[in-house]
Each structure stands twice: as C-alpha cells, then as structure tokens.
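# Mind folding the following:
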Amino acid sequence: MSKKKSGITFPPSSLRLTRSYQLSRILLSNESSVAAVKPMPEVDHAAGENTSLFGKYEVGRLLGCGAFAKVYHARNIETGQSVAVKVLSKKKLTASGLASNVKREIAIMRRLHHPNIVKLHEILATKTKIYFVLEYAKGGELFARISKGRFSEDLARRYFQQLISAVGYCHARGVFHRDLKPENLLLDENGILKVSDFGLSAVKEQLGVDGLFHTLCGTPAYVAPEILAKKGYHGAKVDVWSCGIILFVLVAGYLPFNDPNLMVMYKKIYKGDFRCPRWFSMDLRRFLARLLDTNPDTRITVDEILREPWFKKGYKEVKFGDLGLEWKSEGEEVKDLNAFDIISFSSGLNLSGLFHSSFEVEDGERLLLKGSPEKVVEKVVAAAETVEGVVVRRRKECGVELEGCAGNFAALVEVYRLPGELVVVEVRRREGEGGAFRDVWRNKLRPQLCAASSSTTTSDRQGQPVAAGES
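Below is the predicted model of the structure:
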C-alpha cells in the first residue's frame, strides 16, 4: 500500500474517476440497509518513527492509510527482513462491528500459502491494537502503475495469469476475496503480483441455506451484476467478474463501466454495456466477453480460464510443491531420539502419557511403531495417496507434508528413530480446520498406518495414539 493523492484519474479517453470514489465500499448485512462506508479518522499508532515493536520489529515510515488501519514499513531486528505492519485499533473495530471480520481475515490468511498472495508472518496484539506482520511488497500497488498509462497485452497477460493463479488457489480452498481491484494487488521488488486485503473475503462456511452469499460488498466499479440484483451470488463467480474488470483496465487504461452518476454506472454494469477499444486483439475481446458475461451461470470459470488460448500463452502453473509452505523442523535428516528428547515430549515427569492417552486427537498425536523410519514414511505416503483429495509431498527422509481436500487443512508427519527398531510418528496440524484434519487422520490415515505396521509400546499396546503435547 502506498500514499496517493485523491483525484488520480485515468487517461483522457476515460471518464474521470477519483481514487476516493474508487475506494468507496458498499456493505449490506442482514440487519442493515445499503450504505457507503466512509473512511474513518486515521488509526493512532503508539509507535512513532523508528521505534521498536515488541522488541522484534523496528517500525519506520508510513506506507499508507485505510479506513480502519495504517500500514508501516518495518524491519525484523534479528534478521533484517523488511515487513509491512498493518495496525488496527481494537476500539474502532468494535465500534464499527467489524471485529469478527478481522478474526475471519486472520483465519483466512493463515491458511493461504501462495507466491501470488501476500504472506501473513504473524499477528501481534496489545490491549488497544492488533498488528498484522505481512510480507513487504516493495513495488507498491498495481494501481500506481496503471494510473501512469495502459499496459501492453503481453504485460497485462503476465499479471492476469498471476492473479488467476492466486484466485483459483483461494477458491479451491473455499476462500472468496470479494474485493479484487488494482488497489489490492501489490508488486514485489521483482514485479511479482501479490493479492492483498482479505478484509471483505468470505469462506464457504458462511454460505446461506441456498448455497449463496447475500452480503452486498465490494467496490462499485468492480462489483458484479448479480450482487446488484440482491438475490444471492456465488463467491467464485463475482471474483471472476472482478478479474475481468481488472484485465480490461490493465489493457485499456480505464474502466469498462463508468459514470459520474452511481446509479447510471450500476445500470451499465447490470446490462453489461461496455466497448473494447480498437487496440484490443480479437482473442482478448472474445475472452473479455466471457469474463464480463452478466449471466453468472454462463460466465467463464477459473478452470475454463486456464484452458483459454489467450490466457495459456506463456503460463506456468503453480504446483503444490512450489507453494513454499514453511514447515519448521530441525533438519531434513531422520532424527535419532535420546532419553532427553523423549522426556521433552512430555510436559511433566510422568512419561506414561507418551505411550497412551485418553485424550481426543485435536491438533496432532504420536504413535510408537516398529520398523525403520524410511519404511514407516513410505507407509504414510501410501496411506495418504488412497484418500481422495489429499495432496502428498515427501520431505526427503524425515517425513511427509499433507494438504487436505480443497486445502481445508495442512499437516506435517515426522518420524523419529528410537533404539530397538522403534520409531515415533508425530503428526501435527499446521493450518486449516481441526475437524477436517481429525476426520482424515483418525478415520482414514491412522487405521491404515496401524494396520500396516507392527505396533507396540512398553506394555505391548497396538498402535496407541498419544495427544501431541499432552502427558
């Protein structure tokens, strides 16, 4: 996010549209009527220029301001890494009724790991403020680039491919952004696009009984016609529409639907009344017609976008193994456990909890099995590959990374060697839904693993689980 003056306009060929107008949002809850959300006074920041935040981050210059937050550049004191710190006031969030939105934003960002999505490093908080520590996008907003002039089709395609890669990743994991626009697309120092600001995003768990969303939200110029109809909408469909608007803006340098009168602009959106400039190629015109189809039932889907000839040119798909999930471990080698390691598994001096427990599986557990670490890892992989929708990634010798159906959880299975041809298998949920993780592990993976292994404990129990971190 970067500082801008209000009144920035697109090139003369477009109708004028100020930044403050673009940033206006429309919100509708079940209890309230349609109303434009006006920017609130800037959030006070306890830490001034070049001050320390929790002794961990050196906070520097202001990068930008939003309705409920300020964003600062900061530096990790220990590593020297640049980060962006988004500061929110708890009092103002509570007064505006948006505290639940922030909680949802945090939960959503924690489950998203993609090279084209701004990464959430950590959340810090005091009694009065919440601090999002985010990946720093040195290149600023894509809006700043396009406000200087339109892009070539090749450059626009490159950014659009990255946008669709991120949006498709989100949709596969049940996350819908609902406020995609150039102001929420950042660029890093290498010009790589990063989707940001999930403050208005939703998850599939929020769907109504009819399987649709009903909260009216977004930015006027980028909102889909079905949102204006107020009859419910599919999150994926409205995101695709917004992506179509963004693509048009990148190549044209102005908005496809625009008018100084908001209601007139909405009528144009509802009717799909737009024209492509003469420099658009025929392939792009056909593609945009499918993206900006006013009928959500026939509008192009993300899967169909990936097969479009205009889109496919030079496209490199991001695979699960390329997503850069940061799994914290002590190395890639199989770890031999000594007595001190075993004791460290227990929170007290009673080690019986290491080998059996009546606790329910919550975020993980441990199993004591017979066999070599290599063979046990192979059995974990074989079991996981039989579960539909689970993605498996081998971690050299030490374990396996798992991603649940539609990305609803991520887990790490690690194997530790014990004397006497025994191993400790430790599985931990790292991201996502606890219920989904427990269902897959307890009902599908663990039974297969225990059945395939000759398991024992000091009392010859077969494959007894241990709740991770319990004693």
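# Please count neighbours and contacts with C-alpha atoms only from this point.
OK.
# Distance of the spatially most central residue of the chain relative to residue 252?
By C-alpha atoms, centre = their mean, the chain has its centre lying nearest to residue 112, at 3.1 Å. Note on residue 112: its distance to residue 252, by C-alpha to C-alpha, to the nearest Å, is 31 Å.
# now residue 89
Counting by C-alpha to C-alpha, the separation of residue 89 from residue 252 is 38 Å.
# out of the two, which sits in the more crowded spot?
residue 252 (26 against 21; other C-alpha atoms under 10 Å).
# where does the residue nearest to the more buried one when sequence neighbours are not counted land in three-state SS?
Nearest non-adjacent residue to residue 252, counting by C-alpha to C-alpha, 6 or more residues apart in numbering: residue 150, 5.8 Å away. For residue 150, the assignment made with DSSP: H, G, I helix; E, B strand; the rest coil gives coil.
# Could you tell me how far residue 285 is located from residue 276?
From residue 285 to residue 276 the distance is 7 Å (C-alpha to C-alpha).
# For the comparison step, fold the sequence that follows:
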Amino acid sequence: MENKSNVLLKRYELGRLLGQGTFAKVYYARSLITNQSVAIKVIDKEKIMKVGLVDQIKREISIMTLVKHPNVIQLYEVMATKTKIYFVMEYAKGGELFDKVAKGKLKEEVAWKYFNQLINAVDFCHSRGVYHRDIKPENLLLDENDNLKASDFGLSALAESKHQDGLLHTTCGTPAYVAPEVINRKGYDGAKADIWSCGVVLYVLLDGYLPFHDSNLMELYRKIGRADFKCPSWFPPEVKRLLFRILDPNPSTRASIDKIKESTWYKKGLKSKHINFESENKDASSLDTETSSWHESASVAAEGKQEPIRPPNLNAFDIISLSVGFDLSGLFEEDYRRREARFIFRKPATVIVSKLEEIAKKLRMKVKKRDAGLFRLEGLREGRKGILSIDAEIFEVTPSFHLVEVKLSNGDSMEYQKILKDDIKPALQDIAWVWQDDQQQQPHQQQQHHLQPHEVQHERLPQLQQEEQHKQQQQCQPFASVHLVS
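Presented below is the predicted three-dimensional model:
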C-alpha cells in the first residue's frame, strides 16, 4: 500500500535523499502520473527569506527555464506550498562526475567525452547570456547513459547583471576552480571565468588531482593568480598546449570556446567520435538518401525509367489549418512561431529544388532526401545543440503553384534563425512570390498588387487552385524533397 506521507501534492512519490545543502534537500521521486523518475529539490522558504535569497531563487528558476540543452539538467516544473518550494528536475542516475574522478584519473578518450559535453553546455549557456560561475565536478552529473549534465545554477548570473563597465563583480565560486580575475575583485567577464573553470575540470579528469592546491587559502590564490601549475609527463603534448591556453591568468589572451574547439586535441577527439559513430551506424538501415542518390533517381525519372516523384497536395483542410485563427500549435509549443517559415512560389518544383541545393552548397550542408516533397539540410559539424538540421517541405497547390515550409528539425534555434535570416530568405527572395513567418510578412518585391501573405495563403489559395486546375492537369516535373542540415 502506498505511503501517503511520502506523496507530494498528489503528484510525486518521494524516495531516498540524494543530497542536501544549507537551504535545500534533493530527493529521488517518481511521478504518479507518468511513472517517470525525477529529482526534487526542496527549498525551505523561511530560511531563504531570512538570508535574503528570494531573488536568487527566482533567478535560478529563470535561468533553468532558459538553458534547455541535452547537457544541462532540465527543470520540469516548480511547485510551492506555504513553507516549501519544489524544483522538479531531470534525474541523473549516474550521480556526480566527482565520484568518478575521486577514484583516479580517467582514460583520455573518456575525459575528452566529458570535456566536449561540458564545453557544449557552457557554450550554449553563454549564447543565452547565462554564466554558471561554479563549474566543478560536483556540479556535473551523469545520466543513465553516462552523458554529462551541468547542474546547480544557484550562483549563475545573467548578462543583465553586468555593471556599467560590462563586467560582473560578485565574487563567488569554489576556490580551487575560480579564475584569478574573480579573486582580484576588479570585475570579470563571466564567460572567460567559466572557461578557466572548464580548464581546471579538464586537468582533474586527466590527472585525478587539482592543478592548484594548498592548505593555505591565500597561498592557493597566489598560485592561481600566477597560473602556477605543472602538467604530468603522461599528458599528451596537445593537451598541455590546450591547458596552458585555457589556464592563462590574463583573461584577454585566454582561449575562447571557439579557439578550444579549433585546438588539435579537441578536433582529434571529435574526429574519433565521428568515426566511431559512422562505424556503429554503417549497417543500420536509414530512410535518408544522400544527394547523389537523388540525382540518380531524378535522371532515371527524366529518362522515363521511373515514376516521377511529386510533392504532396494541399487540400482545403490543409489550407484552412495554415490560418492563424485555426492554429492551435501555440497551445503546445511556446516557440512554435520561431521554428518555421513558409514561402509561396509560382514556380515548378524543379526550380525550387535547385535553389535549395544551391543554398545547401553555399552553407556546406549535406542534402538528404526523406519522402516526396521533404528535404533535409544537415550540418557537417556539431553546433551548440548538436548537429543543425533544417527541413524544407514542398507542397503542391497546383502543378505550378507551391508552398514550401522551412523549419528547424534539430539543433540550436538561434543558429537556425541566423541561417534563415541571413542565407535562406535572401537566396529564395528572387523566386519567392510571398513568404510568411513570425517576424515579418513580405510579398515579393516584383509583385504589382500588394497582398498580405495571410490573404494569399488562407483566402486566395483555394481560388488560385481552381483557376489553374483546368489549365494544368499534367503531373509535376520530377523532383525530390530536401532536408538541410548544417
């Protein structure tokens, strides 16, 4: 029989204690609705009010809502009673990374994996204007698949916290991992301070010991200020070079995340990772067909040896569903409007496909064919949130009238928005009749009459469909769908 005293707000069954601090305790719990394992951080309201930490708790909630990334612990929901605040978070079954390093140094490839995931998480946080300020193995958790998850954003700062000099001034962090400029109390760049801490973590992963250590705190700070450390003889030369660039006491010459990713050691590990991934998946069946396959099928079709491929048709219900008034997606996905854009063309499908291929070539992305009318553009290297992948789906309204929907399939939304704005829209502008997205609705500049895109999409589409149906009954020219990935 269920122990009702362990049931929280009729939603979660609390289990064992996972850890505790001055103001909070963290418990393992299970959702009574989905049966999902979660971690619940229980904060005592009275304690945080006494020491004035209410604003810090609010900031932590804001930050965790902002940094949704595969290598960051996710905040599912926040609940409260008169005396407690409850953070319901992703449960990291593997525990702290600290527990692994406490047993001794890690193999180089394992250390690279964790460091790579840490850099990806930190890079993503910085792109959202979030600075962690307490990066250390105790705050890096591991999930059931041994993937790293950055946690504990209690000391984090937002970009808006900077003073007029553009720097942060609150001294915080764990002494052995803190950057020298933070100790000096003259202001510091949050991103560069985080990078220093990442360098200390990398050293610990490879050696099992801290690069800066002393029982006397002032002496420890002096060592940090001078970057007084030595690398063991077994460290590969490229690792030593990278560490000396990261653990540079001068923040202005310290390696940036971009420079870290360009380093020999980092790229060597990335190459090895991709080779292993391809090896594991070379025998797996896939729905994707490379660009060359599409050209093959297209040429065969042109010779009459294969059925022409044509995009899916939009019926009246599809057209109505595009209307903002009937669009219920916003109820389910907050950033839906920022993830897609629609373009309308009075061009054959082959012209649109050629243009998409040009865009992919310019962006150095692979073009993969999925189903009729759907293409995927895929990046060749990892971005802040994995491989960037963009879908472009072509729909036929009439044989010479098409709607193309471009949307983010995988990766970082900010990277996608930049490519959409700087590359895809300008490239399609010369052949697009109108386009519509969340930011603006622009008719083609050569169009003589000024129609709002929503008129074209939702009111005039059925009319145009009827007008052209009696003119063109032939099938659309052979083409393939494209998926853009960067």
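# TM value for the aligned chains?
TM-score for the superposed pair, counting by TM-score structural alignment, normalised by the length of the first structure: 0.62. Supporting figures: 391 aligned residues with a C-alpha RMSD of 5.1 Å.
# returning to that earlier point: now list whatever residues contact both of residue 285 and residue 276 of the first structure.
Here residue 285 of the first structure and residue 276 have no joint contacts, going by C-alpha atoms under 8 Å, 6 or more residues apart in numbering.
# what helices or strands is the helix or strand that contains residue 130 of the first structure leaning on?
For residue 130 of the first structure, the element it lies in under DSSP states H and E is strand 129-135. Secondary-structure packing of strand 129-135 of the first structure (3 or more C-alpha pairs under 8 Å, 6 or more residues apart in numbering; DSSP states H and E): strand 82-89, strand 120-125.
# ok, and which of those strands has the densest surroundings?
Mean neighbour count (mean count of other C-alpha atoms under 10 Å) peaks for strand 82-89 among these, with a mean of 24.
# Now check residue 189 of the second structure against the first structure: what is it aligned to?
Under the alignment (TM-score structural alignment), residue 189 of the second structure maps onto residue 234 of the first structure.
# ok, for that match, nearest residue in space, not its chain neighbours?
residue 212 (5.5 Å).
# Neighbours of the residue nearest to residue 252 of the first structure, how many?
As a measure of burial, residue 150 of the first structure has 19 neighbours, counting by other C-alpha under 10 Å.
# try residue 273 of the first structure
14.
# Pretty sure it sits against residue 257.
Yes. Using C-alpha atoms under 8 Å, residue 273 of the first structure is in contact with residue 257, at 7.2 Å.
# Surely residue 254 of the first structure forms part of a helix?
No. Under the criterion used here (three-state DSSP), residue 254 of the first structure is coil, not part of a helix.
# Show me where the stretch 301-450 of the first structure has its helices.
302-305, 309-312, 339-345, 373-385, 434-440, 446-452 (DSSP state H, counting those that start in this stretch).
# now the strands for the stretch 201-350 of the first structure?
Per DSSP state E, counting those that start in this stretch, the stretch 201-350 of the first structure carries strands over the ranges 202-203, 335-336.
# Which stretch among those is buried most, on average?
Comparing the strands of the stretch 201-350 of the first structure by mean count of other C-alpha under 10 Å gives strand 202-203 as most buried, with a mean of 20.
# quick one on the thing from earlier: is it true that the match of residue 189 of the second structure touches residue 215?
No. Between residue 234 of the first structure and residue 215 there is no contact under C-alpha under 8 Å: 11.1 Å.
# Could you check which residue of the second structure pairs with residue 256 of the first structure?
Using TM-score structural alignment, residue 256 of the first structure pairs with residue 211 in the second structure.
# In the second structure, which helix is the longest?
helix 108-127 (DSSP state H).
# mean shift of that helix relative to the first structure?
For helix 108-127 of the second structure, the mean deviation from the first structure after alignment is 4.1 Å (mean C-alpha distance after the TM-score superposition for the first structure).
# Quick one: map residue 118 of the first structure onto the second structure.
Match for residue 118 of the first structure (TM-score structural alignment): residue 72.
# which residues does residue 255 of the first structure contact?
14, 221, 245, 248-249.
# rewinding a little: in CSV, list the helices and strands packed on strand 129-135 of the first structure along with distance to residue 19 of the first structure.
Listed next are these as CSV, based on distance: least, C-alpha to C-alpha, whole Å:
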stretch, distance to residue 19 of the first structure
strand 82-89, 21
strand 120-125, 26
